[in-house]
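# need a 3D model of the following:
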Amino acid sequence: MSSGKKFPQYLAAVCVSIGAFGTGSVIGWTSNICEDLKNGKLNELEMDDDQLGWSGSCMTLGAMIMCIPMGFICEMIGRKGAALVAAIPLFLGWVIILFANHKGIVYAGRILCGIGGGSFCVCGPLYTSEISEPEIRGTLGTFFQLFITIGILFSNVFGYAMPSIRLFNIACTSIPVVFAIVFAFQPESPVYYMRKGKQGKAEKSLERLRGNDYDIRGELQAIQAAIDQEKQMAGFKVAIKTKAAKKATVICFTLMVYQQFCGINAVTFYTQEIFLAAGSDLEPHWCVIILGIVQVVVTLCVSWAIEKAGRKILLMVSCGLMALASAMIGLFFTFKNRNLMDEDGVKSIGFLPIIGVNLFIIAFSIGLGPIPWMASSEIFPPEVKSKCSSAAATFNWFLAFLVARFYLNLANAIGNDVTFFIFAAIAGSGIFFTLFVIPETKAKTFEQIVAELEGK
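Down below sits the predicted model:
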């Protein structure tokens, strides 16, 4: 049954996604200020390549260590309360970076920012999935990735446009403050209230999200039935052994591998370095900004298309195009670094990495960007969702750390070309995994998804 009034759900999803905007600003912080950091423009702290690698990657460590605790926090104080708590370390992290007088303090600030960003990656998708009606759950689920891309673009633009890194960091510090003010006025998840036995509050929450003309009784009964069924089960240790939970775990964790090992964070953190290596005539800062705009526009289009085309087709197209894009970048570096062409010849194919990087970002935004986060909130059975989603997010950020921290080391050891050929092979294999393993979840209820995973 459709309420006919979607605006309150869209508004709540947008408000919680401002937290994802903050996460994106943390991820993209180094993308357009790499040279400035090397030149000591952050409080006169000069950084070499290794220290720059730590500045870019240590935020993923903070995100990693907080994901599992955030799952328990979501159950203790609610999805809304957990999201508001997540804004605190994000704010403190930016403040620490703002006044840092030692590189170690910068790393500490980045870790705190990662704690906040990683927390949003757990509570944000969970909140959105629980406030949404099935027919728009996919669209609202893409908002999280959309706002991450907007946050990355924010860092791209302000990192270049601000007259100093200090002012740029002040702008970043304002994001968690804005989030806390805006999201404080949104309702708590009705599912959380029902789980805590607060039916009156759940009714008010649903009425606000669906409209006063909507008969909430059927939806409340469905939520209660799911909770009752969960209580009848023997607990997490037994539930995780079911066929549905095992298959959901394999799918979600494998999708996280594909999302990170396709090379996205290598491209995001070191976009400017790649364009410099390509010898682009366009100012590298502008290349980064244009790339950010492309990512936002494509992710916005996916918000509309995901309920039209479905998850599986978008994932397969995404993996195929990313494999092609990575191969193009790898091919350029083969000609450039292995002396297969003279300087003029290399310049003549300088378009390859530029097109490749743009195609890569477009393809990632189509599928491998938003869908792995959606999958964690969509396909885990209710009795294991909180813990397994947290574990999947932790695993994701650990992989992100490996890629962000060691990409430059790997590229220096085996060559940029081989590195991107590896990314291409990984992305290409994702086509077959999606085709044969992942179920389509478009417009399906949680009960239907679990039944399909069970093979019913």
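
# going forward, measure contacts and count neighbours with C-alpha atoms only.
Noted.

# mind checking the SS state of the closest residue in space to D213 that isn't next to it in sequence?
With CA to CA, 6 or more residues apart in numbering as the criterion, D213 has its nearest non-adjacent residue at 7.8 Å, and that residue is S3. At S3 the chain is in coil, as set by DSSP: H, G, I helix; E, B strand; the rest coil.

# distance check, S3 against S303.
Distance from S3 to S303, counting by CA to CA, to the nearest Å: 20 Å.

# same deal with I431?
Distance, I431 to S303, using CA to CA: 21 Å.

# same check on I354?
25 Å.

# how about K6: what's its closest non-neighbour residue?
Once flanking residues are discounted, K6 sits nearest to R210: 6.9 Å by CA to CA, 6+ apart.

# tally of neighbours for the one you found?
Using other CA atoms under 10 Å, R210 has 23 other residues around it.

# look up how far I216 lies from it.
Distance, R210 to I216, by CA to CA: 8 Å.

# do the same with G330
G330 is 54 Å from I216, by CA to CA.

# higher neighbour count, the two?
For G330 versus I216, neighbours defined as other CA under 10 Å are more numerous around G330 (25 against 18).

# grab the longest helix from the chain for me.
helix 49-98 (DSSP state H).

# what's downstream of it, the next helix or strand?
Using DSSP states H and E, the helix or strand that follows helix 49-98 towards the C-terminus is helix 103-131.

# next, the angle from the helix or strand following that next one to helix 103-131.
Going down the chain from helix 103-131, the next helix or strand is helix 134-161, by DSSP H and E. Interaxial angle, helix 134-161 versus helix 103-131 (axes from the mean of the first three to the mean of the last three CA atoms, to 10 degrees): 160 degrees.

# I'd like to know which elements helix 134-161 is packed against.
helix 7-27, helix 103-131, helix 165-183, helix 284-309, helix 371-378 (3 or more CA pairs under 8 Å, 6 or more residues apart in numbering; DSSP states H and E).

# burial count for the residue nearest to A404 when sequence neighbours are not counted?
Spatial nearest neighbour of A404, chain neighbours left out: S57 (5.1 Å); criterion: CA to CA, 6+ apart. The number of residues packed near S57 is 27, by other CA under 10 Å.

# before we go on, could you also do this sequence so I can check it against the first one:
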Amino acid sequence: MVASEDIKKTVSQEDADPSARNPMLYDPLQDGVVKTSKTRQYVAALIMCLGAVAAGTALAWTSPVLDQISVHPPANTTAGNSTMGNATIANGTSPIPLPLPSEDRLQLTAGQQTWVSSLLAIGAFLGAMPTGYIADAIGRRYTAMVMNVPFILAWLSIIFANSAGWLYFGRFLIGISTGSFCVVAPMYISEIAETSIRGTLGTLFQLLLTVGILFVYLVGSMVSWTTLSTLCLFVPIFLFLGLLILPETPVYLLKKGQRAEAALSLKWLWGRYCDSRSAIQVIQNDLDQAAADAGILDLFSNRGARNGLVISILLMFFQQFSGINAVIFYTVPIFQSAGSTLDASVCSIIVGVVQVIMTLTASLLIDRAGRKILLLFSSTVMSICLAILGAYFDMKDSGKDVSSIGWLPLLCVVLFMITFSVGYGPIPWLMMGELFLPDVKATAVAITVMANWLCVFIVTKSFGTMIESLGSDVTFWFFATCMAAATIYVATMLQETKGKSASQIQSWLNGR
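Below is the predicted model of the structure:
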């Protein structure tokens, strides 16, 4: 009888917590039935990554919408197509015409369009800044709830906007939530996942981001901008409802000394028959290895944390300086040079479908192939594709006949998108959650995400200047050089983290 009672001790009772007698905490080890269920881990990750869907809809929203709410040339203007007409106005080479009669309540000038596009990046940078501290103060789940509110308010502001000012406000708010979820979602996922599926779950953020982008490309080509915005509003509403059923992460609860709640969280996530006592002990060991209350200075003074931060920021740098935005910008002219008659919206949908399919493929491969090999494959192929695109534009701009090889840049774009989606698209987000101990994770992830958005801003703002001053060919060669540097860096400096525990990863980062 004594042995039986000892076997049925809960995690909290072992810590002399007589108030915790929840039968859900019992580990049925006496029957030898110890197994975990991965279903709820996937459910929890998918719910949290609805924030990534919301971010994807926000990022892609301007693509189908700006043309609907912007000043258009008068009917007698001779322009090749609407895209070229807008480009002429944006470059300031012709006076801005009077708006055509329209039922739309908004008619944005070229300058206003720029602000609508760029305010999201500014908001995302500022939103990422405090999120790590908030997540350490109130928990990952409650942080997601709080930072979901700007998503909802932003879409309401956009839907009912009757002036550019309300659009600015909505885009800034939506940027705050986007930046926040870039921090809290990977953090939450990395703290609930078993080691065996940590890679797969870690890629869900990028996968659901591309799903949100594809949703806007598809729906935005068929409905008005107000209808599209209304549909986008439902994503954060569903996210809020989903967050109500999710538990807090066991790591955060243990960090706050709530051992019984941490065990209940594990039972919810890993299944009734998991060995919660052993899992809790592993997490506790990692917490004991970390400092109790590490500050931002500890992030730089601790060798392992400092190395992890350098790796995370460099991976984000290479992600953005892969030229992904440049390639997407040139998708339409490249399709046209290959003899395609597809319009811009169809080209965008094709790119979106490729991204979704290949990011899904990455989620299936990443725990089999590993992070390092996929990064090497991604940067190597992208570097080659970018170099070929540079050569193509060099020949085209110098007046050579490139009609016979119009298929070559099209092939390069497709290969580029495929390899980006299986490597530098999802893996930097995944590894960002793997490389830090709980004491510095919130701060480190926030700094990494801020660095990412800073790179987004730099590349986006400088791209047009590079094209004008250096030419398309040199611009693509610059990005190709960055990817070649990424290949060398990953090959020489990065170790594989697939299947490794937090303590094993820290041993590598600390040079042991």
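
# what does the TM-score come to for these two?
The TM-score (TM-score structural alignment, normalised by the length of the first structure) is 0.92; 450 aligned residues with a CA RMSD of 2.3 Å.

# hang on, the earlier thing: show me what the residue nearest to D213 of the first structure aligns to in the second structure.
S3 of the first structure maps onto K35 in the second structure, with residues paired by TM-score structural alignment.

# give the contact list for its match.
K35 of the second structure makes contact with 271, 273-275, according to CA atoms under 8 Å, 6 or more residues apart in numbering.

# let's have those in a markdown table, adding distance to Q258 of the second structure.
Compiled in a markdown table, the contacts of K35 of the second structure are given as follows (distance: CA to CA, whole Å):
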| residue | distance to Q258 of the second structure |
| --- | --- |
| G271 | 19 |
| Y273 | 21 |
| C274 | 19 |
| D275 | 18 |
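
# just the ones of those in helices?
Using DSSP H, none of these sit in helices.

# T341 of the second structure: which of those residues is nearest?
Of all these, G271 has the smallest distance to T341 of the second structure: 52.9 Å, by CA to CA.

# what is the burial count for the closest one?
Other residues near G271 of the second structure come to 21 when the count uses other CA under 10 Å.

# that one and T36 of the second structure: what is the separation?
Distance from G271 of the second structure to T36 of the second structure, by CA to CA: 5 Å.

# try G464 of the second structure
As judged by CA to CA, G464 of the second structure and T36 of the second structure stand 52 Å apart.

# what of N325 of the second structure?
Separation of N325 of the second structure from T36 of the second structure (CA to CA): 41 Å.

# for the residue positioned nearest the centre of the first structure, which residues are in contact?
Geometric centre of the first structure, nearest residue: Q145, 5.2 Å, by CA atoms, centre = their mean. Neighbour list for Q145 of the first structure: 20, 299, 369-370 [criterion: CA under 8 Å, 6+ apart].

# shared with the second structure, which of the residues you listed?
Mapping those onto the second structure (both residues aligned by TM-score structural alignment, their matches' CA atoms under 8 Å) leaves 20, 299, 369-370 still in contact.

# what's downstream of the helix ranked longest in the second structure, the next helix or strand?
Longest helix of the second structure, by residue count under DSSP H: helix 438-470. Heading C-terminal from helix 438-470 of the second structure, the first helix or strand you meet, by DSSP H and E, is helix 472-493.

# and that next one against the first structure, how far off on average?
Comparison of helix 472-493 of the second structure with the first structure after fitting gives an average deviation of 1.2 Å (mean CA distance after the TM-score superposition for the first structure).

# what packs against that helix?
Helix 472-493 of the second structure packs on helix 303-320, helix 371-397, helix 438-470, going by 3+ CA pairs under 8 Å, 6+ apart.

# repeat that for 10 Å
Judged by 3 or more CA pairs under 10 Å, 6 or more residues apart in numbering; DSSP states H and E, helix 472-493 of the second structure is in contact with helix 303-320, helix 324-329, helix 371-397, helix 438-470.

# can you list the buried residues in it?
472-487, 490 (16 or more other CA atoms under 10 Å).

# what stretch of the first structure does it fall on?
Mapped onto the first structure using TM-score structural alignment, helix 472-493 of the second structure covers residues 416-437.

# list the buried ones in stretch 296-316 of the second structure?
Of the residues in stretch 296-316 of the second structure, those buried (16+ other CA under 10 Å) are 299-300, 304-309, 311-316.

# let me fix that: stretch 152-165 of the first structure
Across stretch 152-165 of the first structure, burial judged by 16+ other CA under 10 Å covers 152-160, 165.

# show me the contacts for K456 of the first structure.
Taking CA atoms under 10 Å, 6 or more residues apart in numbering, we find K456 of the first structure in contact with 448-450.

# among these, name the ones in helices.
Those of the contacts of K456 of the first structure lying in helices (DSSP H): 448-450.

# can you say which of those residues are buried?
449-450.

# just the ones in helices among the contacts of K456 of the first structure now: which is nearest I175 of the first structure?
Distances from I175 of the first structure to those, taken as CA to CA, are shortest for I449 (35.8 Å).

# now the closest one: how far from V317 of the first structure?
Taking CA to CA, one finds I449 of the first structure at 22 Å from V317 of the first structure.
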